[in-house]
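Peer 1: Provided below for reference: sequence and predicted model.
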Amino acid sequence: MSKNTTWTLDNTHSEIAFKVKHMMISTVTGHFEDFEATAKTDGDDFKGADFNFSAKTASINTKNKDRDTHLRSDDFFNSEKFPEMTFVSKSFDGEKLTGDLTIRDITKEVTLDAELNGVAVDPYGQTKAGFEMTGTINRKDFNLTWSAVTEAGSIVVSDKVKMVVDLQFTKEA
């Protein structure tokens, strides 16, 4: 059954970010600057909604030019060959969002904790919906396998990557 209401992303109030441990003592945060998302619902009820989002892997930003260049390389995203990462939902029960995440040429099912923060009408009469989605993936599941160990034996980059996705949608008229 197709959904009858389309919600488009409000990019200025949205972010797709990630956090990963560096040398197991600190956390590096990054985000994708170029991304899009849509939701399809039955009216204003998001239970059972269809979500899709994609991000341009070359738009990665960790506030460090050398690190960003490394992340775009074949050691990680290979942005030239695999310019987009995508997520296509399979189910949303109001708390858990399950779908297929594709990074590089590998697709895996992932489940994110997804909280609808609310639906409200803005001062311009537009209906908005805000979500916070979080989850952890293993980067090596997606062939992001680069690894190094310090002289002291610490892993430089953790295998676990925490995803933090904040999305605000605008209901299409």
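Peer 2: Received the coordinates, thanks.
Peer 1: okay, CA-based contacts and neighbour counts for the rest of this
Peer 2: OK.
Peer 1: tell me the helices in the chain, going along the chain?
Peer 2: Ranges of helices in the chain, per DSSP state H, are 65-72.
Peer 1: how about the strands in it?
Peer 2: For the chain, the strands defined by DSSP state E cover 5-9, 15-22, 26-32, 35-42, 45-56, 60-61, 84-92, 96-103, 106-121, 127-138, 157-171.
Peer 1: and of those strands, who's closest to Thr69?
Peer 2: Thr69 sits nearest to strand 60-61 of all the strands of the chain, at 8.9 Å, using C-alpha to C-alpha.
Peer 1: tell me how far that closest one is from the chain's mean position?
Peer 2: 12 Å (C-alpha atoms, centre = their mean, to the nearest Å).
Peer 1: residues in contact with that strand?
Peer 2: 30-33, 68, 71-72 (C-alpha atoms under 8 Å, 6 or more residues apart in numbering).
Peer 1: how does it look with 7 Å?
Peer 2: With contacts defined as C-alpha atoms under 7 Å, 6 or more residues apart in numbering, strand 60-61 is touched by 30-33, 68.
Peer 1: okay, now the one to match up with it:
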Amino acid sequence: MKYVIGIMIFAFVILAGCQVETTQTDIEVCDDGIVCEDDTEELVLPENANFVLDASRSDMVWKGSKIIGNSHTGEILIKSGNLVKDGEIYTGNFVIDMTSMTEVAKETAVVKHLKNEDFFNVEMYPEAKLMIKDITNSYVTADLTILDKTNEINFPTSFLYDGDKLYAMSSFEIDRTLWGIEYNSGSVFKDLGDKAIKDEIEFGLELVFDEN
């Protein structure tokens, strides 16, 4: 992607239709693009640790697809984020800049549509938020707020802590209809044919934190 992290090189090609590849790590990614359950290990950090996201070295990618037909992939900027360990409790807050959404193929009409009222309505809701509530066996439990609606999500994440920095890699998907995004949903509207869009939106995260 955009950078090389010490002993880790993350190649985020899953959301372009391929399997995620990792090198120089023991992280295995299954065929569905999710970090394999058997490869997740307990995240061990100092008793009281505070990590601040390095937004300039972190990436968030997305993929949306029609049920029959093409798909689109792009990036979204994470404005800020942190991860805190207080005793055995992990918490964190991330702010996602929805106005920054781009599309890899630079299809401006697609991005314009995603930003309007049919999808993310970024003029009224310019930010999404992810609030970490727990990390157990490297499974993250968090509240995701989009369009001022909040739902709990759970996803496996691979971590590496080198005593100074924390690296995290994950991929997950959400059902957009749970946040009220129903435009051309094949599960909501019948007989859409090749206009039907999948409810699932895929996301990939590649994050770098500095210990504070």
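Peer 2: Received it, and whenever you're ready, just let me know what you need. All values derive from a computational prediction rather than experimental measurement.
Peer 1: follow-up on the earlier one: max pairwise distance over the contacts of strand 60-61 of structure 1: which two?
Peer 2: Glu33 and Asp68 (12.2 Å).
Peer 1: Tell me which of the strands of structure 1 sits nearest to Phe77 of structure 1.
Peer 2: With C-alpha to C-alpha as the criterion, Phe77 of structure 1 lies closest to strand 96-103 of the strands of structure 1, at 7.4 Å.
Peer 1: give me the stretch of structure 2 that that closest one matches.
Peer 2: Matched against structure 2 by TM-score structural alignment, strand 96-103 of structure 1 falls on residues 139-146.
Peer 1: Report the mean distance between that stretch and its aligned residues in structure 1.
Peer 2: Following the fit onto structure 1, the mean deviation recorded for stretch 139-146 of structure 2 is 0.6 Å by mean C-alpha distance after the TM-score superposition for structure 1.
Peer 1: returning to that earlier point: I'd like the contacts of strand 60-61 of structure 1 laid out as TSV, including distance to Gly130 of structure 1.
Peer 2: As requested, the contacts of strand 60-61 of structure 1 are exported to TSV (distance: C-alpha to C-alpha, whole Å):
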residue	distance to Gly130 of structure 1
Gly30	21
His31	18
Phe32	18
Glu33	19
Asp68	29
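Peer 1: Compare those residues and tell me which has the most neighbours.
Peer 2: With neighbours taken as other C-alpha atoms under 10 Å, the top of those is His31, carrying 21 neighbours.
Peer 1: buried residues in stretch 179-198 of structure 2?
Peer 2: By neighbour count on 16 or more other C-alpha atoms under 10 Å, the buried set for stretch 179-198 of structure 2 is 179, 181-186, 196-198.
Peer 1: go on, stretch 72-87 of structure 2?
Peer 2: Going by neighbour count (16+ other C-alpha under 10 Å), the buried part of stretch 72-87 of structure 2 is 72-85.
Peer 1: any chance of these in a markdown table, plus distance to Val208 of structure 2?
Peer 2: Formatted as a markdown table, the buried residues of stretch 72-87 of structure 2 follow (distance: C-alpha to C-alpha, whole Å):
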| residue | distance to Val208 of structure 2 |
| --- | --- |
| His72 | 25 |
| Thr73 | 22 |
| Gly74 | 19 |
| Glu75 | 16 |
| Ile76 | 15 |
| Leu77 | 13 |
| Ile78 | 11 |
| Lys79 | 13 |
| Ser80 | 11 |
| Gly81 | 10 |
| Asn82 | 10 |
| Leu83 | 11 |
| Val84 | 14 |
| Lys85 | 16 |
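Peer 1: Mind picking the two most distant members of those residues?
Peer 2: Pairwise over these, using C-alpha to C-alpha, the maximum falls at His72 and Lys85, 36.3 Å.
Peer 1: Could you report the distance from Ile78 of structure 2 to Leu53 of structure 2?
Peer 2: 9 Å (C-alpha to C-alpha, to the nearest Å).
Peer 1: Please disregard the earlier target; I meant Tyr183 of structure 2.
Peer 2: Using C-alpha to C-alpha, Tyr183 of structure 2 is found at 33 Å from Leu53 of structure 2.
Peer 1: Glu88 of structure 2 too?
Peer 2: Separation of Glu88 of structure 2 from Leu53 of structure 2 (C-alpha to C-alpha): 20 Å.
Peer 1: Among the two, which residue is more densely surrounded?
Peer 2: Neighbours per residue (other C-alpha under 10 Å) separate Glu88 of structure 2 from Leu53, with Leu53 holding more: 24 against 13.
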